[in-house]
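[1] Have a look; sequence and predicted model below, questions after that.
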Amino acid sequence: MAIQNMLDSLNIQNYRNLRKLRINSLERVNLIIGKNNTGKSTILEAIAIYATKGDLALIFQLLGERGEDFKRREANQDYTESNILTLSSLFTDRQVGFERNNAISIGSVENTIFGEERSSDNSISLRFVQYFDETQRDNQGVIITRKRTVLQSGEEKQVANFKVGLEIRVDKNSNILSLDDSRPYRYSFRGLGNNESFQFIRTRNIDREINGKLWDNITLTEKEKYVIEALKIIEPQTERIAFIGENPKERMAVIKLANAPGVLPLRSMGDGINRVLTIILALVNSDNGFLLIDEFENGLHHTVQEQLWRIIFNLAEELKVQIFVTTHSEDCITGFENILNNPDNTMKGKLIRLENINDIIRQVEFSAEELKIAIDQNIETR
């Protein structure tokens, strides 16, 4: 089955430092490189929002991880004000505008019958709006319908009790999030994407609780063998792994080695094998979806990166997963290129370099052949 939401191109507007970024083509596996402050992690965040179709819990989690969840601190500050301050962090220059050209837009690009380029129908957009609640009551005064109506520019002067909200739009489906709650995502829009086929590995490893849940999803399936084969990159004697412990937050991964009588805590065997476990567990839980990995090389010695790339390429094809990875490592890039241009590899991949030129982010795209030439001639790709 093909990936339901596979991106063949990417257009991002007004998201953080990506005022307008267009990547003309994408492949099954995509490696994103560039110096600091070029937007590598920002692209992953944008794809995460796209993949979950605007899941608010994810959005507020991303804001919290950046220290941008500005909860109400002053007694006289209302929740709307603090939520606007928080959500404005998503927008370029933290701009709070109510016009459609102020909206964040994330998705692929398609050509119209007139030869013009536009965002595809499944693109997602977010923008601040001014709105008012409309209600219709029956003869007994009971509310029978309720809807939120967006005010056009200038109409707010004619409405006494308008509010400010966040509109999340996917194609023709629109939802307006009220911002007058301490945690506006609790009872509101949860996104239209399939979060079960999406995983996002940050610069740190996924914590033990999440790894345990991901392992539970594949227990007693053929996917267990994929995890064991990946761990053998680091420890060839790996036979089995398990998660033990009654409390989900304290469950611990243990490993059984062929040359040892008992089991060992996986954490005692170093960062490398735990990083591999995290990546492969996330990958085998992303069937027909997306896997995002920030700073691939974290905890991985250069000697294992090419072997891990081989497994990633193979599983991405078998499980129909589209993968986006960032890195600062030349070894990671070289390993990626070696697998990409291996005669036995049948799957396509792409390297994308981001550049920050006068605070405008631009991209340079490398095909497999172009990347090989750059590596062979020692041309700086990072």
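    Received it, and whenever you're ready, just let me know what you need. Residues are numbered from 1 along each chain as shown.

[2] Could you use CA atoms for every contact and neighbour count after this?
    Will do.

[3] Pull the number of nearby residues for residue 102.
    Counted with other Cα atoms under 10 Å, the neighbours of residue 102 add up to 18.

[4] That one contacts residue 127, doesn't it?
    Yes - between residue 102 and residue 127 there is a contact under Cα atoms under 8 Å: 6.7 Å.

[5] between the two, what contacts are shared?
    With Cα atoms under 8 Å, 6 or more residues apart in numbering applied, the contact sets of residue 102 and residue 127 do not overlap.

[6] Name the residues that touch the host helix or strand of residue 86?
    For residue 86, the element it lies in under DSSP states H and E is helix 79-87. The contact list for helix 79-87 (Cα under 8 Å, 6+ apart) reads 63, 68, 69, 70, 71, 72, 96, 164, 179, 180, 181, 182.

[7] take a look at this one as well, against the first:
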Amino acid sequence: MITSFRIENFRGIKKLELNNLGQINVIAGKNNAGKSSIIEAFSIGIAGVNSENDPLQEVLTKVLTWRGWFGKNSVTSLFYQDYLATKIKFVENNTPFSVEIRKQGNIVDILGGELKIDDDTIRRIGLGKFIILPGIVKAGPLKKTYSVLVNVGFPKEGDLLTVFSTSDDMYLVEMPVRFLTPFDIISPGFIERAHSWAFKEKGTERAFSIIKKGYPEFQNLSPLPENITPVMYVDIKWTKKAIPYYVMGDGFKALTAMALVVSSLKNGYLLIDSAEAFHHPKSLRVMSKTLVRGAKENNVQVFLTTHSLELIDMLIKYGLESKVEGRVIYMKRENGNVKASIETFEESQELRETLGLDLRG
């Protein structure tokens, strides 16, 4: 479990340190307080030292596109000050880890003969697009880099903007991570992948039971071949034919995605941005119980952002009932600086009951 986390020079965060983290960590605060930035920094940090299926490329792509892709500015916006390196440091089970994001200017300086990209590949990328080039992972001390090329027509100075790497004295470790955003709920192909994750872990039966608690009419979920690519279909009571997942309501899709992801993850990390998105009260209650139960039974540490006071209250209630160590992290911005205070679930419940304090900041 990650017990402390430090961020420097990332997005709107100049410097921030979080200590005494819990198994379930609810990040709350007003708009533009830095909540999503923390989730993104966590995802990059964990993926950057991860040996589990090499997830950094997927996480980096999501961080660059989740807020909307707008060329080089999407990459530059990762830095609080773009001439300084971003540093992400955290402690997991008493072991320190660090990841750096360094802006670079010349493609030759970074590739160094280890990474090759030919003119035909560059032309296929096209202007206004980006490609992530994986580096070489060597045994022993970690040598792992990811390069981001944007607006490429030809490899010239300025095309290669960032490199992701970890300290030379750190080692790759197995830290399974899932980073979930509202975009995943509607993104083509995501639910099929989530289903395969759960199937491999023999978690589909559990996921289906979770879905039925929110939607009793649900019966089954299955990817079916359609134009070569599998497409998810939903079997609902009283319907003559299965229904494509992508035409179902957003609330159903949100709970289904959450159920599959939670049922597929063990001994890892679940990161959720805008966790309340698309949920009605009953679905929100099912999701809250699912997160608490999944964290406890599968040894998963959860970090999520939310604007929902109802969700915060539910997670505190179910967390305390299940004796899961939880934290509410209050984010705020003062004079341009991001600050955070951390309260345990017990302390947060007392603030709600005695003072009626709005825990969203």
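    Sure thing, it's come through. A quick note: this is a predicted structure, and the numbers were derived from the prediction, not measured.

[8] where does the TM-score land?
    Comparison of the two superposed chains (TM-score structural alignment, normalised by the length of the second structure) gives a TM-score of 0.75, and 318 aligned residues with a Cα RMSD of 3.8 Å.

[9] So which of the contacts of helix 79-87 of the first structure are in helices?
    Among these, the ones falling in helices (DSSP state H) are residue 63.

[10] ok now do the counterpart of residue 324 of the first structure in the second structure, which residues does it touch?
    Taking TM-score structural alignment for the superposition, residue 324 of the first structure sits opposite residue 303 in the second structure. By Cα under 8 Å, 6+ apart, residue 303 of the second structure lies in contact with 24, 25, 26, 27, 39, 269, 270, 271, 272.

[11] Quick check: the two most widely separated of those?
    Maximum pairwise distance in the contacts of residue 303 of the second structure, criterion Cα to Cα, is 15.1 Å, between 27 and 269.

[12] Which residue numbers in the second structure does the helix or strand just after the helix holding residue 86 of the first structure align to?
    Downstream of helix 79-87 of the first structure, the next assigned helix or strand under DSSP H and E is strand 104-107. Mapped onto the second structure using TM-score structural alignment, strand 104-107 of the first structure covers residues 86-89.

[13] again, but for stretch 225-233 of the first structure
    Going by TM-score structural alignment: stretch 225-233 of the first structure matches residues 205-213.

[14] which residue packs closest to residue 300 of the first structure, ignoring adjacent ones?
    Among residues not flanking residue 300 of the first structure along the chain, residue 272 sits closest, at 4.9 Å (Cα to Cα, 6 or more residues apart in numbering).

[15] Count the residues that sit near that neighbour.
    Neighbour number of residue 272 of the first structure under other Cα under 10 Å is 20.

[16] cool, and residue 248 of the first structure?
    Neighbours around residue 248 of the first structure, by other Cα under 10 Å: 14.

[17] circling back: ok, of the contacts of helix 79-87 of the first structure, which one's closest to residue 266 of the first structure?
    Taking these together and measuring to residue 266 of the first structure by Cα to Cα, the closest member is residue 63, at 31.1 Å.

[18] you'd agree that closest one is up against residue 69?
    Yes - checked against Cα under 8 Å, the pair residue 63 of the first structure and residue 69 is within contact range at 5.5 Å.

[19] which residues touch residue 52 of the first structure?
    191, 192, 193, 194, 195, 198.

[20] Residue 330 of the second structure touches residue 30, doesn't it?
    No - using Cα under 8 Å, residue 330 of the second structure is not in contact with residue 30; the gap is 9.2 Å.

[21] Check the mean deviation of the match of stretch 225-233 of the first structure from the first structure.
    Compared with the first structure after the fit, stretch 205-213 of the second structure shows a mean deviation of 1.4 Å (mean Cα distance after the TM-score superposition for the first structure).

[22] So the residue sitting furthest away from the middle of the second structure: helix, strand or coil?
    Largest separation from the mean C-alpha position in the second structure: residue 240, at 37.1 Å (Cα atoms, centre = their mean). Classification of residue 240 of the second structure using DSSP: H, G, I helix; E, B strand; the rest coil returns coil.

[23] Check the gap between it and residue 210 of the second structure for me.
    24 Å (Cα to Cα, to the nearest Å).

[24] cool, residue 202 of the second structure as well?
    Residue 202 of the second structure is 14 Å from residue 210 of the second structure, by Cα to Cα.

[25] which of those two has more neighbours?
    Set residue 202 of the second structure next to residue 210 and count neighbours by other Cα under 10 Å: residue 210 wins out with 23 against 13.

[26] Can you verify my assumption that that one contacts residue 291?
    No - Residue 210 of the second structure is not in contact with residue 291 according to Cα under 8 Å; the separation is 10.8 Å.

[27] before we move on, back to that, counterpart of the residue nearest to residue 300 of the first structure in the second structure?
    In the second structure, residue 272 of the first structure lands on residue 251 (TM-score structural alignment).

[28] and the helix or strand that contains its match, how far from the chain's centre?
    Assigned by DSSP H and E, residue 251 of the second structure belongs to helix 250-264. Distance of helix 250-264 of the second structure from the chain centroid (Cα atoms, centre = their mean, to the nearest Å) equals 15 Å.

[29] So what's the residue count around residue 358 of the first structure?
    6.

[30] What is the equivalent residue in the second structure for it?
    Looking across to the second structure (by TM-score structural alignment), residue 358 of the first structure lines up with residue 335.

[31] And residue 200 of the first structure, by the same measure?
    Looks like residue 200 of the first structure aligns to residue 179 there (TM-score structural alignment).

[32] which ones are touching the closest residue to its match other than its chain neighbours?
    Nearest residue to residue 179 of the second structure, sequence neighbours excluded (Cα to Cα, 6+ apart): residue 271, at 4.7 Å. Residue 271 of the second structure makes contacts with 39, 42, 43, 177, 178, 179, 180, 302, 303, 304, as judged by Cα under 8 Å, 6+ apart.

[33] swap in residue 311 of the first structure?
    Taking Cα under 8 Å, 6+ apart, we find residue 311 of the first structure in contact with residue 230.

[34] tell me which element it falls in.
    helix 302-319.

[35] Likewise for residue 42 of the first structure?
    helix 40-51.

[36] residues in the second structure matched by that helix, start to end?
    Using TM-score structural alignment, helix 40-51 of the first structure pairs with 35-46 in the second structure.
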